[in-house]
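Novice: I would like the atomic coordinates for the input below:
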Amino acid sequence: MRIAYLITAYRDFDHLSRLIEKILTPETEIFVHIDAKIEYNLSIALKDNDRVHILEDRFLVTWGGFNLTLAFMALMSECRASGTYDQVFLISGADFPLVSNDEISAFVAANKDLIFLEYFEIPYAKWTGSNGGIDRYELEWPVDDIGKDTAEEYAWQQKEAGIRRAFPAGLKPYGGSCWWTMPSAVLEYLCDYFTDNFDWIYPYFRTVLLADEILIPTVIMNSPYKRKVINNNLRYIDWVTGPASPKILTMDDLPLLKASGCLFARKFIPAIDSEVIDQLEQSIMLT
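Specialist: From the prediction side, this is the model:
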């Protein structure tokens, strides 16, 4: 099975190196975007590996801004240019696998025509504080231009004044997790869609709050590929400490991680708990 991993990272580069080393096989290609504001260092073995591709074009990522979506687009474009894959996984540098590479390959072989994407219609009751997600796109949030706090104030001023905008015509809005798994054919469809429609996607979505959680679910669920979507992103993510960010996983979470049935989990920060990563790695080696 040919598998591609697209990774976005901005910290903990020892962990990133460990993650890449764990998922790198003769059948995988790995594409990495590193936040432009970060100086980084990966192991020499990874830098010299012709199956690990560090993107030269880097975006400065701010929480809530559109630049993360642009980073995703760049990763997808680079992946597409490299060939075709049975499945493409988008993960973060704070992920770690819960199963072995052989188990991932077996899963891909059994599901290579399916899309694994968490999705839901907007408004969504669990997106509290943003009118079920509607305020994310009906108000303008120029986070990349003026920062999160000032953008939030600007959005509040629009709301108070009753200034709103419509969602792009012909599309039903969907939200979901920004982490997904899809075949090359779907990735190619998205790349073409973004290229063909960039003249309106960029002006509109660059001021959508957390567009990474809306744009791709919306495009896929308004496409012929929606019939191939399984509403499961195959990631263990605990939003109990959210809604802005997921829980940092520790040894306390190990039983749930092992029983989750997921392929990956996040969010791991070694400085907070490295033992849970060690234990997961040992478990993978025993399978």
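
Novice: switch to C-alpha atoms for all contacts and neighbour counts from now on
Specialist: OK.

Novice: distance check, residue 134 against residue 156.
Specialist: 13 Å (CA to CA, to the nearest Å).

Novice: so who does residue 285 touch?
Specialist: residue 100 (CA atoms under 8 Å, 6 or more residues apart in numbering).

Novice: go with 7 Å
Specialist: Contact analysis of residue 285 by CA atoms under 7 Å, 6 or more residues apart in numbering lists nothing.

Novice: distance of it relative to residue 248?
Specialist: For residue 285, the distance to residue 248 - CA to CA - is 23 Å.

Novice: count residues in the vicinity of the nearest residue to residue 73 once chain neighbours are set aside, would you?
Specialist: Using CA to CA, 6 or more residues apart in numbering and skipping residues adjacent in sequence, the residue nearest residue 73 is residue 191, 7.3 Å away. A count of neighbours around residue 191, defined by other CA atoms under 10 Å, yields 16.

Novice: can you tell me the SS state at residue 191?
Specialist: helix (DSSP: H, G, I helix; E, B strand; the rest coil).

Novice: pretty sure it is touching residue 77, no?
Specialist: Yes: between residue 191 and residue 77 there is a contact at 6.5 Å, judged by CA atoms under 7 Å.

Novice: output the longest helix belonging to this structure.
Specialist: helix 67-82 (DSSP state H).

Novice: now do the strands in the stretch 101-250 of the chain.
Specialist: Ranges of strands in the stretch 101-250 of the chain, per DSSP state E, counting those that start in this stretch, are 115-116, 120-121, 174-175, 181-182, 229-230, 235-236.

Novice: another for comparison:
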Amino acid sequence: MKIAYLVHSYREYDELVETIDQLIKQGDHVFIMINDNDLREQIHFVYAESSKVHISSIQEFAQEGDLSMARGTILQMREAVGIGFDYYINLTDGMIPIKSRNDIVSYLEENNNNFYYVDRSEKEDSELRKKTLKYYPMTNLLSFPTGKVSRGFSKANASIFNTFGLRRKIEDEILIGSPYFILKHKTAVLLVEHFDYVSDTFKLSWYAEEVYIPTMLKKFNADDHINDDCRVLGPSGKWIESQGADKVTEDIIEKYPNALFAAKILAEEDPGLYQNYFDIYNS
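Specialist: Take a look at the predicted model:
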């Protein structure tokens, strides 16, 4: 089985190199967006002779919650499908495998499906459509609003714009769920073919990466999947809407024995745990 890992990271140099080295050790490829310009140049230099490491160049920078994350991921996917892989797996900053590669491959072969988690659609939650139709100023910038004040300002202005009729027009059913996925080749190709839909539909949106995968695959009649992102995400263990993956501990991970990946596992805070899971992955 050939796996393409679609990675977004702003880790320190040593941790980033270790992550890439471990993920490519068994022949898989890494497609990576690196936010820091100097670090990106360092990684370019280190892997200049490697055919398995692909550093994003069309869009070099991405941010959680912003359209740039959705666009950047599909651009990575577009490069990857040109090579051809069995599965495409996205990993956010600090997310690593917690099972051996053999176990992951066996699980994917046994189930032979896409994996992503859909929480709900607008049919169950009418507020979801209202939220998605709004235009949020201050998104699609180099500094997505992360502070409470700036986020409040962005949401307040989005409501004002909406009141005056400045809103996107989406006829498709809107769905929302975890931004993390494991997709088969045919599904990845479909998303790449409809790349323009992402930019046209979700410009100035709020956490586009939580909406574009389930909405697009529903729209294009390719939503057959197992409703599980296969991740342990933060202290709660599960995806939380409009909130990035948080730090996890071994105790939390042990509560989810079927998970394949976890985030965030940070080498600078728990180097033993970090290295232990990489040892498991390449065992």
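
Novice: tell me which stretches of the stretch 51-200 of the second structure form helices.
Specialist: Along the stretch 51-200 of the second structure, counting by DSSP state H, counting those that start in this stretch, helices occupy 67-83, 101-111, 126-133, 148-163, 185-193, 195-202.

Novice: among those helices, show me which one is buried the most.
Specialist: Of all the helices of the stretch 51-200 of the second structure, helix 67-83 has the most neighbours on average by mean count of other CA atoms under 10 Å, namely a mean of 21.

Novice: helices or strands next to it in the packing?
Specialist: If you count contacts as 3 or more CA pairs under 7 Å, 6 or more residues apart in numbering; DSSP states H and E, helix 67-83 of the second structure packs onto strand 3-9, helix 185-193, helix 195-202.

Novice: what's the angle between it and helix 185-193?
Specialist: 130 degrees (axes from the mean of the first three to the mean of the last three CA atoms, to 10 degrees).

Novice: for stretch 82-99 of the second structure, buried residues please.
Specialist: Judged by neighbour count using 16 or more other CA atoms under 10 Å, the buried positions of stretch 82-99 of the second structure are 84-85, 87-99.

Novice: I misspoke; the intended subject was stretch 168-181 of the first structure.
Specialist: Buried-residue list, stretch 168-181 of the first structure, by 16+ other CA under 10 Å: 173, 174, 175, 176, 177, 178, 179, 180, 181.

Novice: JSON lines for these, including distance to residue 261 of the first structure?
Specialist: Formatted as JSON lines, those follow (distance: CA to CA, whole Å):
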{"residue": "173", "distance to residue 261 of the first structure": "29"}
{"residue": "174", "distance to residue 261 of the first structure": "25"}
{"residue": "175", "distance to residue 261 of the first structure": "23"}
{"residue": "176", "distance to residue 261 of the first structure": "20"}
{"residue": "177", "distance to residue 261 of the first structure": "18"}
{"residue": "178", "distance to residue 261 of the first structure": "19"}
{"residue": "179", "distance to residue 261 of the first structure": "16"}
{"residue": "180", "distance to residue 261 of the first structure": "16"}
{"residue": "181", "distance to residue 261 of the first structure": "15"}
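
Novice: the helix or strand containing residue 33 of the first structure: what's the following helix or strand?
Specialist: Residue 33 of the first structure belongs to strand 28-34 when elements are defined using DSSP states H and E. Next along the chain after strand 28-34 of the first structure, taking DSSP H and E as the criterion, comes helix 44-47.

Novice: average offset of that next one relative to the second structure?
Specialist: On superposition with the second structure, the mean distance recorded for helix 44-47 of the first structure (mean CA distance after the TM-score superposition for the first structure) is 5.1 Å.

Novice: what about residue 168 of the second structure, distance to residue 152 of the second structure?
Specialist: Taking CA to CA, one finds residue 168 of the second structure at 20 Å from residue 152 of the second structure.

Novice: what sits against the residue lying closest to residue 11 of the second structure once chain neighbours are set aside?
Specialist: The shortest distance from residue 11 of the second structure to any non-neighbouring residue, by CA to CA, 6+ apart, is to residue 93 (7.0 Å). Contact partners of residue 93 of the second structure, counting by CA under 7 Å, 6+ apart, are 8, 9, 10, 11.

Novice: so which of the residues you listed comes closest to residue 213 of the second structure?
Specialist: Distance to residue 213 of the second structure, by CA to CA, is smallest for residue 8 among the contacts of residue 93 of the second structure, at 16.8 Å.

Novice: quick one: buried residues of stretch 41-61 of the second structure?
Specialist: 43, 47, 52, 53, 54, 55, 56, 59, 60, 61.

Novice: also stretch 255-262 of the second structure?
Specialist: Taking 16+ other CA under 10 Å as the criterion, stretch 255-262 of the second structure shows 259, 260, 261, 262 as buried.

Novice: what's the spacing between that stretch and its chain's center?
Specialist: Put simply, stretch 255-262 of the second structure sits 17 Å off its chain's centre (CA atoms, centre = their mean, to the nearest Å).

Novice: please apply the same query to stretch 167-179 of the first structure.
Specialist: On CA atoms, centre = their mean, the centre of stretch 167-179 of the first structure falls 15 Å from the chain's centre.

Novice: so what touches that stretch?
Specialist: Here stretch 167-179 of the first structure has contacts from 90-91, 118-122, 137-138, 212-214, 217-218, 222, 233, using CA under 7 Å, 6+ apart.

Novice: out of those residues, which comes closest to residue 73 of the first structure?
Specialist: For the contacts of stretch 167-179 of the first structure, the nearest to residue 73 of the first structure is residue 212 (10.2 Å; CA to CA).

Novice: no further queries at this time; thank you.
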